[in-house]
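1. generate coordinates for the sequence data below:
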Amino acid sequence: MSKTKEELLEPLGNIVKDVILTDVAPDDLLIESGLVDSLTAVDIVLAVQAAYGCKIPPTEIEEHLESLNALAAFVEENQTA
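-> Coordinates of the predicted model:
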């Protein structure tokens, strides 16, 4: 069963926290603020892909990792696992 955006926020937040070692709020700007750089972005994308079966195209990583809310919205629409 697919999860809603609201249901995805906590587990996705845990994925992000495991990679960047800090808690983030749903609206925190991840890349723009410097919390996530190109290397940690790849780690997050790979973890999300493994957990939810959705691939984030390389040209769309910055858009979908703008915030936890943006990531949850993408996963909600594209999850297969």
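
2. use CA for all of it now, contacts and neighbours both
-> Noted.

3. in stretch 18-28, what counts as buried?
-> Neighbour counts over stretch 18-28 (16 or more other CA atoms under 10 Å) mark 19-20, 24, 26 as buried.

4. one more to line up against the first:
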Amino acid sequence: MDINAIEAKVAQLVEGIILTQVDPDTLLIESGLVDSLAAVDVALAVEREFGCKIPPTEIDVHLESVHTLAAFIAERRGA
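-> Next up is the predicted model:
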């Protein structure tokens, strides 16, 4: 799966949790779209979908945006 496909799937997961459409570069936590509970839901969805566990201390870093989360997943998967 290439980075674009990962980004599209991540956007779908995030949008399904927060029920709002987002751009790949939208600041998720900083903008208030993703709160702490939604961040945990996103992290769990990423783990289920991609097999990539996000360390709890790094959730806010990797959930900065759909783009940064997709880059994290691609790096972990070697894409």
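
5. so which of the buried residues of stretch 18-28 of the first structure comes closest to residue 9 of the first structure?
-> Using CA to CA, residue 26 comes nearest to residue 9 of the first structure of the buried residues of stretch 18-28 of the first structure, at 7.1 Å.

6. just give me the match in the second structure for the closest one.
-> In the second structure, the residue matched to residue 26 of the first structure (TM-score structural alignment) is residue 24.

7. quick check: chain neighbours aside, which residue is closest to the most centrally placed residue in the first structure?
-> Nearest residue to the geometric centre of the first structure (CA atoms, centre = their mean): residue 71, 4.1 Å. Using CA to CA, 6 or more residues apart in numbering and skipping the chain neighbours, the partner closest in space to residue 71 of the first structure is residue 64 (5.0 Å).

8. for the one you found, grab the count of nearby residues.
-> Residue 64 of the first structure has 20 neighbouring residues, counting by other CA atoms under 10 Å.

9. residue in the second structure matching it?
-> Aligned partner of residue 64 of the first structure by TM-score structural alignment: residue 62.
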